[in-house]
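Student: When you get a sec, could you give me coordinates for this:
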Amino acid sequence: MKNIAIIPIVLLSLYSCKDNKSKSSEVLEDVVTEVKTTPKTYAEISVAQGGTWGDGPNGHQEYKGGTSFKNVEELQVPEQHTDHTWYIRYEGPGWENSQVGYRLYLDWRNAIDIFGKKVDSLVLPYVGQNGFGSYHEDAPWGQDILKAGKSMGLGGYGRVVADTMVHFQKVQDTKANITNTDTNSSIDIAYTGWESGEDTIDLKSKLTIYPEDRYTKAELTPSKAIEGLCTGIVDHNVAFHKKEGEIWAYIATYGIQTLTEPADKLGMALFYKLDEVTEQKKGDYEHLVIFKPTTETVTYYFLAAWEQELNGIKTEADFLKDIDTKLEALNATNSIK
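Tutor: Presented below is the predicted three-dimensional model:
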């Protein structure tokens, strides 16, 4: 286990400053300095403390009166939790390295979003501490840059049933575990009793980030071989690219497709094994990669390259060169490095 004892202390101090922007900025500078001494990858999930569940809009529950956030290594998602219940900081687990950060909405949406970073230090310890949705606003560290909408975002997962995307609206139980080691950081999520179409299955997901480069490795293990298990990239009507090798292939998008003001350039790519996939097609909200029915683990990689990233990729040509190199590596050695 990595030595990350500093981080929970930082979290509490930041949350206490949420209504004092100038003081929060001072704390932020201290955090950037201190977090630089921590390992090169980091994953976390942080839940609200000090409040209670109560009635909210649309018949849903909300976590009200929270006074702080606390990092936990494992979480059984409360039955009351759904989107925008103010219980999980930035709505799910997050993971990052020096170049990029990601988060997964740990609710029915189950989409993956992107934290664009302008700095090479770890930033997740203070994201969302000075207001629940503050990470949507431009900050010295960066911001949330992707609008997932009704899609799976980048590399999220769901199921296509009768040409309709089914997210995780019906799940009996969801558990998440965080692991930080000297070589990587990962999130393991176990979904029990996921209902989609006429099937109910269990699904295990593992998302891993490494110290170098922008990619996340995703591994999905279903308990039952079902048709339609899929991943994809949100479609924002920008340039779409697809390339196949002997073993691996990718789909990618590039263009003006961020939440920044003004919007700027972002590249997203998803790498998949051809023999694990039955179809790649356009869905209603995303470019889909649909897996063959199996109970074996399926593996794919996804990445985001933002032009404001420190020493980042600035052009479509350079982005394609980068992902072409990764595709060559995958086809030659089955490794993206």
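
Student: CA only for contacts and neighbour counts going forward, please
Tutor: OK.

Student: Please report the number of neighbouring residues for residue 333.
Tutor: By other CA atoms under 10 Å, 9 other residues sit near residue 333.

Student: Oh, that last question was meant for residue 155, not what I typed.
Tutor: 29.

Student: swap in the one 5 residues further on?
Tutor: Counted with other CA under 10 Å, the neighbours of residue 160 add up to 20.

Student: And residue 237, by the same measure?
Tutor: Residue 237 has 12 neighbours, counted by other CA under 10 Å.

Student: separation between it and residue 289?
Tutor: Going from residue 237 to residue 289 by CA to CA, to the nearest Å gives 17 Å.

Student: ditto for residue 101
Tutor: 23 Å.

Student: Show me where this structure has its helices.
Tutor: 6-16, 21-35, 316-333 (DSSP state H).

Student: Would you mind getting the angle between the shortest one and helix 21-35?
Tutor: Right, the one you point to is helix 6-16. 170 degrees (axes from the mean of the first three to the mean of the last three CA atoms, to 10 degrees).

Student: hey, which of the helices of the chain is tucked in deepest?
Tutor: helix 6-16 (a mean of 18; mean count of other CA atoms under 10 Å).

Student: tell me what that helix is packed against?
Tutor: Applying 3 or more CA pairs under 8 Å, 6 or more residues apart in numbering; DSSP states H and E, one finds that helix 6-16 contacts helix 21-35, strand 68-71.

Student: Give me the nearest residue to residue 273, chain neighbours excluded.
Tutor: Using CA to CA, 6 or more residues apart in numbering and skipping residues adjacent in sequence, the residue nearest residue 273 is residue 248, 4.4 Å away.

Student: if we can go back for a sec, with residue 268 as the reference, name the closest of the helices and strands packed on helix 6-16.
Tutor: helix 21-35 (26.8 Å; CA to CA).

Student: ok, residues contacting that closest one?
Tutor: Contact with helix 21-35 is made by 7, 10, 13, 14, 17, 18, 121, 122, 123, 126, 130, as judged by CA atoms under 8 Å, 6 or more residues apart in numbering.

Student: To compare with the earlier structure, here is another sequence to fold:
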Amino acid sequence: MKSKFIYLLGLSVLMACNDHKKNDVEAEDQNLSEKNSVTAQTYAELSIKEGGAWNGRKYEGGEFKNVDTLTLPASHTDHSYFIRYEGPGWENKNIGYRLYLDWRNAIDIFGKKVDTMVLQDVGQDNFDSYHESAPWGQDILKAGKSLGIGGYGRFVGDSVAHFRSVEKTFAEVANEEEGSTVNIVYSGWKTGDKTIDLDAELAIYPEDRYTKVTLSPSEAVEGLTTGIVKFEDVALIQNDSISGDWAYIASYGTQTLVNDTDKLGMAILYKKSEVEKIQDGPYDHLVIFQNTAEPKTYYLLGAWDGEKEGITSREDFVSSLNELVTKLNDGKLNP
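Tutor: Okay, the predicted model is just below:
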């Protein structure tokens, strides 16, 4: 009886030690996460539901878990409730973005009121709570049927073909000291009578507000395009007269979901040598690339006047774009 008591006592002590070690590890993980959220200058993530089940086109139950890679399930479409805030997100201290990882393939803007990393907490409490104002900020752009800010597709006929027919979509996110990236590989993307593969890399850096985008088609394709969503009474701004290969299209005005007074600037910086033409589509101001198999590089950016120490006038926004284009033409932009 005494030996049994000693055995049980020892077992209890061992279990208590293991629980203590487990709690220490969990505390260390939490502290590391908190430390990373404070010290990181950029962040990209992809978060999906696990532990639930598909019911037709919707995912029911489960909890969100961050993953580094994802092959998109065949059942997935818009509003499937499978991916937290509907796709990968990336940010720096000034601004955040997300890409709808479904047939829409538009890019949206998270306006930030703070200068810390916030995406790890966005959409955790409710699937689309980020549409409401919060201390960190909110989703500020209504993309609708457009490409949003710098999304990509193919201009066919008189409209933009998005990604309704893709055999396989693979996404990957990475965080490094120099910046964060989202890589997406679209295999068997069919638009009209053309089927190609397309690799897209989106990279954000600690400075400024821009995302660098590189599109690499598997073969020459006519009409590969990016664009900025159009809003009534918000004029297009163009500047291709600056000496050098880089130019931009932009817009600035009351074009947010926040209210009728907030101002938002959006821009795409592109190489004139890679572009066939600038043209308006049904929902976007478009930059249409030349029909080649060479990679296409451009920069997208948003600037919300609700940012901490943000740009608050059209004049300052245009001035900041001119400075960026000058740096690009002089080879002085870091990335």
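
Student: With distance to residue 138 of the first structure as extra columns, can I get the helices of the first structure in JSON lines?
Tutor: Conversion of these to JSON lines gives the following (distance: least, CA to CA, whole Å):
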{"stretch": "helix 6-16", "distance to residue 138 of the first structure": "18"}
{"stretch": "helix 21-35", "distance to residue 138 of the first structure": "13"}
{"stretch": "helix 316-333", "distance to residue 138 of the first structure": "23"}
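
Student: Which of those helices sits closest to residue 90 of the first structure?
Tutor: Here helix 6-16 is closest among these (CA to CA), at 13.0 Å.

Student: what's near enough to touch the aligned partner of residue 117 of the first structure in the second structure?
Tutor: Residue mapping for residue 117 of the first structure onto the second structure gives residue 112, with TM-score structural alignment as the criterion. If you count contacts by CA under 8 Å, 6+ apart, residue 112 of the second structure has them with 94, 95, 96, 136, 137, 138, 306, 307, 308.

Student: Same question for residue 285 of the first structure.
Tutor: By CA under 8 Å, 6+ apart, residue 285 of the first structure lies in contact with 150, 151, 234, 235.

Student: Find the nearest non-adjacent residue to the counterpart of it in the second structure, please.
Tutor: Under the alignment (TM-score structural alignment), residue 285 of the first structure pairs with residue 283 in the second structure. Setting aside the residues directly before and after it, residue 283 of the second structure is nearest to residue 146 in space (CA to CA, 6+ apart), at 5.1 Å.

Student: Please tell me how far that neighbour sits from residue 286 of the second structure.
Tutor: Distance from residue 146 of the second structure to residue 286 of the second structure, by CA to CA: 10 Å.

Student: overlap in contacts of those two?
Tutor: Listed as contacting both residue 146 of the second structure and residue 286 by CA under 8 Å, 6+ apart are residue 228.

Student: how close does the counterpart of residue 327 of the second structure in the first structure sit to residue 73 of the first structure?
Tutor: Taking TM-score structural alignment, the alignment pairs residue 327 of the second structure with residue 329 from the first structure. Applying CA to CA, the value for residue 329 of the first structure to residue 73 of the first structure is 34 Å.

Student: can you tell me what part of the first structure the lengthiest strand in the second structure aligns to?
Tutor: Ranked by residue count, the top strand of the second structure under DSSP state E comes out as strand 179-191. Aligned by TM-score structural alignment, strand 179-191 of the second structure falls on residues 184-196 of the first structure.

Student: which residues are contacting that stretch?
Tutor: Here stretch 184-196 of the first structure has contacts from 41-43, 93, 95, 159, 161, 166, 168-180, 200-211, using CA under 8 Å, 6+ apart.

Student: how distant is that stretch from the center of its chain?
Tutor: Between the centre of stretch 184-196 of the first structure and the centre of its chain there are 13 Å (CA atoms, centre = their mean, to the nearest Å).

Student: try stretch 139-147 of the second structure
Tutor: 13 Å.

Student: Quick one: end-to-end distance for that stretch.
Tutor: 16 Å.

Student: same thing with stretch 230-243 of the first structure?
Tutor: Termini of stretch 230-243 of the first structure sit 18 Å apart (CA to CA).

Student: ok, for the residue nearest to the spatial centre of the second structure, nearest residue in space, not its chain neighbours?
Tutor: The centroid of the second structure falls nearest to residue 98 when counting by CA atoms, centre = their mean (3.0 Å). Spatial nearest neighbour of residue 98 of the second structure, chain neighbours left out: residue 89 (4.2 Å); criterion: CA to CA, 6+ apart.

Student: Show me what that neighbour lines up with in the first structure.
Tutor: Residue 89 of the second structure maps onto residue 94 in the first structure, with residues paired by TM-score structural alignment.

Student: Leaving out chain neighbours, which residue sits closest to residue 277 of the second structure?
Tutor: Excluding the flanking residues, the one nearest residue 277 of the second structure by CA to CA, 6+ apart is residue 288, at 5.5 Å.

Student: is it true that that neighbour touches residue 226?
Tutor: Yes - with contact defined as CA atoms under 8 Å, residue 288 of the second structure counts as touching residue 226 (6.7 Å).
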